[in-house]
Structures are given as C-alpha cells and as structure tokens.
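*Asks:* what's the 3D shape of this:
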Amino acid sequence: MVRTSSEVPTGWRRSGPGRPRPATALAERWTTVDGIDVFYRESRNPPDAPVMMHVHGFGLSGRYLLPTAERLADHFHTLVPDLPGFGRSGKVANALDVPDLAHAAARFLDDRGIEKATLVGNSMGCPVICEFAYHYPDRIDRAVLVSPAGGIFNQPLRRAMGQISRDAPREPARLMRVVTPDYVRFGVPSTMRMFRSLTQYPSLERLLAMKIPTLAVLGDRDPLMPGAARVQEVAGQTDNHVLIVRIEGAAHAINFSHPGELAHLIRLFMEDQPIVDDPDSPGNARLYEIHRGVHHPPAKEA
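*Replies:* This next block holds a predicted model:
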C-alpha cells in the first residue's frame, strides 16, 4: 500500500501563502510493513536504475541523510526509509534490536518489490547493514558504512555519551534543527534499550564475515571512531573486500555535513574508480585512502 504524505504535491511544503517549495527532491510516501505504517522517500528516476537504500542512525529518521541521498538520486533508484519505531514511521509493540531492524529493512524492500540493493548507512545504520548482509547475502550488492558505530570503542554508555557530546560542536549548527525532533520523538526509554542492543551486537565479527565490496568512510574529527592505527589493524584482518577512506574535517554525521564529498566518493566506489578529490565539492575537504582490499582494482594516477 502506497499513499502520499502531504496535502500539497508530494515532495513539496508551503513557504508562505500559496507558495510551495521543495521539501526534498525525493517523493515522500507511506506504506505498511507488518502492520506498521512506514514513511519513506523515493527518487522519481526510472525504476530500472540500480537500487540504493540509505539507512539512518541511532534515534533518528532518514531526514538528515537527504543531502547525500539527493545527490545520488540521478544515478540510482534511491530509497530513504524511517525504519519502524523511528522518525515518522509507526511504533512497534516491542523495541527492535539490530537484527530486528535488518529484517525490517528486508521486508521494506520486499514491500517495494526490490530483490537486491546497495545499502548506505550512517552510525547505527552500519551494524544494521552488516546484519542485513549476514542474513540476506544474496540481496545486497555493495555496502557503504559511514561512521560505523556500536563497537567496543563506544562502550559503556557513559563513554558513548561523552563521545556524542564532543561530536555535537563539531557538526554544522543546522544539524540540531534536523535531529532534535527525532531524538525527542524516539524518547529516553527507547534510547536505553537500543543502546543495550548495540553494545551486545557482534559488530567486528559481522563486518569480517561480509564478502561483498564494502566502503567504510570515516571523518578525521569523529570522536566516536578509533584512531587510524586501530582502523588499519581491524581492516588488516580481512583483505578481500574493504576500502577505507577518510574525509578531512568531517566528524560523525558525514551524510549531512559533507554530502558533496561523500556522494562523489560513493560514485567512485560504485564504478570501481580510483579515489580522487572532487574539485567541484564545497569545503575542499580532502579524501584519502587508508586501506584497500584486493577485490578492488588498484588505484591509478589521476
């Protein structure tokens, strides 16, 4: 079941008397999955384009992912859902954990008639993608893990809260206007339950089990991520699929703060091209590899 979510044309909102303006370049829609109303955004490009689904982080909706998702919507059939229990989607009777969210993502794709997709996640969305790949390896083409969270580096809760508090002033001020309503709606009890699920999730084990081409994107100012030496140590445990790239000046919410750089990087990854800076991206943030698995072609001189 699909229905639009606005009284004005889909994807538009009012900006003064009688003057609609785009809320997003993506259409805003609803469907029902397992009896739960699910809100999502979808590109209007031909349905035969490669599918790319963006998976949001802890306590959030997909809204903060839109700056990057919109930049990729011209090449991919783009989907940005609010997973059940998050954002504008309906609540569930029992709080979902990481495996539940991975299954919910698969059932959302089932509902849309999509067999296979590339998944792009931020923060908590990355463990969800790893779990999706574990249970549905034939349904994921590639994985893009942006600022993956939930590992031992974010434990215990007080440490994670300290990391989040250090990250906040490093993000664009406008991000708070986007994420605050999501956090308020998600609530403290759900936050505590979801954090426990993340601390119990075998993030490293699932990551190392993935056999598909995987891009991990890190910000060099992200306090929720370990240093480069630890990242390289982990990446060195698998040599067959992982490409790791850092973005200078980025913190945790890269999908929002550096959408031009990230979209450019994802396009290069999807085309198996060498990692080079995008001269047209604002901010002039430098991209550089810190690890490349053998399944990726070697980098060439630009």
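*Asks:* Going by C-alpha atoms from here, please, whenever you check contacts or count neighbours.
*Replies:* Will do.
*Asks:* next structured bit after the helix or strand encompassing Arg159?
*Replies:* Element membership for Arg159, per DSSP states H and E: helix 157-167. Per DSSP H and E, helix 157-167 leads on to helix 174-186 as the next helix or strand towards the C-terminus.
*Asks:* one more to line up against the first:
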Amino acid sequence: MSSTSRAPEAEVPTYLLVHGIGASHRYYRRMQQSLAVTGHTHSLDLPGFGGTRRPERPIPVEEYGTLLGRLLDQLEVPRAVLVGHSMGAQFVTELARQRPDIASHLVLIGPVTDPRRATAVKQAMGLTRDSVKEPPAGKLIVFRDYLKCGPRWFSSELAQMLDYRTDLSLREVRSPTLVIRGANDPVSGHVWCESLSAAVPNGQLVEVEGHRHLVHHTAAAQAAAHIEGHVRRHPSITHPAA
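*Replies:* Okay, here's the model as predicted:
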C-alpha cells in the first residue's frame, strides 16, 4: 500500500484510490501526489493484483467491497473519498453501497461495465483500441502489472466484472458522486457515464478532452483538481453505520 499524509487539520479529506482489473497502485502515483497536497491518500494493491498473492478462488466484486471496508476500519479511517478506476469503480461503488457510513464522496473514473458491452470480446476490443493510442509511459505501467496479474487471474476476475451491475448498485448509493472519463475513452462511453452520473443525487459527469481510459494517469493534475472541487462543492452526508 502507498500512503501519503499532510499535517493534521480539521476537515482534511482522506482519499482511497482503488485500481482496476489487472492493474495496481502504480498508475495512480501522479494523481496521488496531486491529491496529497490537500488531503491524506491511500492507494493499495488488491489480492491477486500488483504481484500480491493470488486467492484460490475468484473474488466477487461484493467481497472486494467488504475487504476495502475492513481495510479502512483497520486504518481507523471513519470517512473517505472513494476513488475507483475501471473495475475499481465497481469496487468503490459496492463499498459505498455496503458502508454508506464510510463513503463521504464517490469518484468513478472510466467506470465499467456498460451492460450493452458486457462481453469479453467487446471489452477486449475496447481495451485494444485504447491501448494503441495511450502514451508509452502509461502502457508500460499497465503492461507490467498485467504480467504480474497473469492471464488466469485476469480471466477469473473479468467474469466477475462482466457480471456486476454498476448501474443497479449505484441506485442504492447516496454519496455525492463524480464520474470522470477521458473524452476519447473507447472503454467507458459517454452515454454510459452520463447515465451513471444521473443515477445518484448530486451526480456529475466530467469529460477530459484529449484523453482516454488512463485519464487519471495522463491528466493526473486535472483529474485531481476535479476531484478536489467535487469534495469542496458537496458537503459530506453522514449516514448511520450499516
């Protein structure tokens, strides 16, 4: 896990950064550095990813959500801004659904999976189209992490990703929600992201021109600024513990 902190102050947000399928905390480094200027940050590698030990069975999205809640409890973080990219957006959505007491705000970056594209073939096509035009530095980080994950675990979790209905789970979330996508992202489309932002109170969609699925890496400072602005604009709603 990668963590950064600034001097203790009242109302300083804590950001939890959750990676997507096949990835790790590494592609969050740029954005984490930007967010660390105004808050505390935690970025981690989930079981089976980033070189961590692979579980003996596939882990459903719901179970990853529970694990993230336990992690924040262990870190003694009572409230956090939950930030997830791609499949990580599913993980933090599930955490916000299960534990509304923890989720001060929700941020979904390049979220998946649009039910109209919920097949392995369509997802592979989108990722291939995206990868061709991502900058070399981003592709290298992702490629190395995919090798560490391995095709077997990737395939196991891909099935979980395709089965999970982010849109339906989001209907149960009451945290102010920001959806961010690169305007040229072939994986997470405009109509899909717009529907997600409309599904929650205080939902907002931001599209970053000239960027793709790795917008949190290629436009890290800009993405961080949008997240910080979202937190400032929308006061955290306190929910009782589930």
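*Asks:* Alignment lookup: Arg152 of structure 2 to structure 1.
*Replies:* By TM-score structural alignment, Arg152 of structure 2 lines up with Pro189 in structure 1.
*Asks:* Show me what whichever strand or helix holds that match is in contact with.
*Replies:* Assigned by DSSP H and E, Pro189 of structure 1 belongs to helix 188-200. The contact list for helix 188-200 of structure 1 (Cα atoms under 8 Å, 6 or more residues apart in numbering) reads 58-59, 95-98, 124, 150-152, 154-157.
*Asks:* how does it look with 10 Å?
*Replies:* With Cα atoms under 10 Å, 6 or more residues apart in numbering as the test, helix 188-200 of structure 1 has contacts from 58-59, 85-86, 94-99, 124, 127-128, 149-157, 160, 183, 201.
*Asks:* same question, stretch 157-168 of structure 1
*Replies:* Contacts of stretch 157-168 of structure 1 (Cα under 10 Å, 6+ apart): 149-150, 152-155, 175-176, 192, 195-196, 199, 221-225, 251-253.
*Asks:* Try it again at 7 Å.
*Replies:* For stretch 157-168 of structure 1, contacts defined as Cα atoms under 7 Å, 6 or more residues apart in numbering pick out Asn154, Asp222, Pro223, Leu224, Ala251, His252.
*Asks:* contacting residues around the most centrally placed residue in structure 2?
*Replies:* The residue lying closest to the centre of structure 2 (Cα atoms, centre = their mean) is Gly84, at 0.9 Å. Listed by Cα under 7 Å, 6+ apart, the contact set of Gly84 of structure 2 reads Leu17, Val18, His19, Val92, Val107, Leu108, Ile109.
*Asks:* sorry, back to before: against structure 2, where does the helix holding Arg159 of structure 1 fall?
*Replies:* Going by TM-score structural alignment: helix 157-167 of structure 1 matches residues 120-130.
*Asks:* What lines up with Val80 of structure 1 in structure 2?
*Replies:* Mapped onto structure 2 by TM-score structural alignment, Val80 of structure 1 lines up with Ser43.
*Asks:* Just to check, that match is in contact with Leu16?
*Replies:* Yes - contact status for Ser43 of structure 2 versus Leu16: in contact at 6.0 Å, counting by Cα atoms under 7 Å.
*Asks:* can you pull out the strands in structure 2?
*Replies:* Listed in chain order, the strands of structure 2 (DSSP state E) span 2-4, 14-18, 40-43, 80-85, 103-109, 177-182, 203-208.
*Asks:* would a markdown table of these with distance to Ser197 of structure 2 be doable?
*Replies:* Below are those laid out as a markdown table (distance: least, Cα to Cα, whole Å):
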| stretch | distance to Ser197 of structure 2 |
| --- | --- |
| strand 2-4 | 28 |
| strand 14-18 | 19 |
| strand 40-43 | 24 |
| strand 80-85 | 14 |
| strand 103-109 | 9 |
| strand 177-182 | 6 |
| strand 203-208 | 5 |
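*Asks:* Out of the ones you listed, flag the one nearest Leu68 of structure 2.
*Replies:* strand 14-18 (9.1 Å; Cα to Cα).
*Asks:* and that closest one, what does it pack onto?
*Replies:* Judged by 3 or more Cα pairs under 7 Å, 6 or more residues apart in numbering; DSSP states H and E, strand 14-18 of structure 2 is in contact with strand 40-43, strand 80-85.
*Asks:* go with 10 Å
*Replies:* Using 3 or more Cα pairs under 10 Å, 6 or more residues apart in numbering; DSSP states H and E, the elements in contact with strand 14-18 of structure 2 are strand 2-4, helix 29-35, strand 40-43, helix 61-74, strand 80-85, helix 87-98, strand 103-109.
*Asks:* what's the matching range in structure 1 for the fifth one?
*Replies:* Counterpart in structure 1 of strand 80-85 of structure 2, with TM-score structural alignment as the criterion, is residues 117-122.
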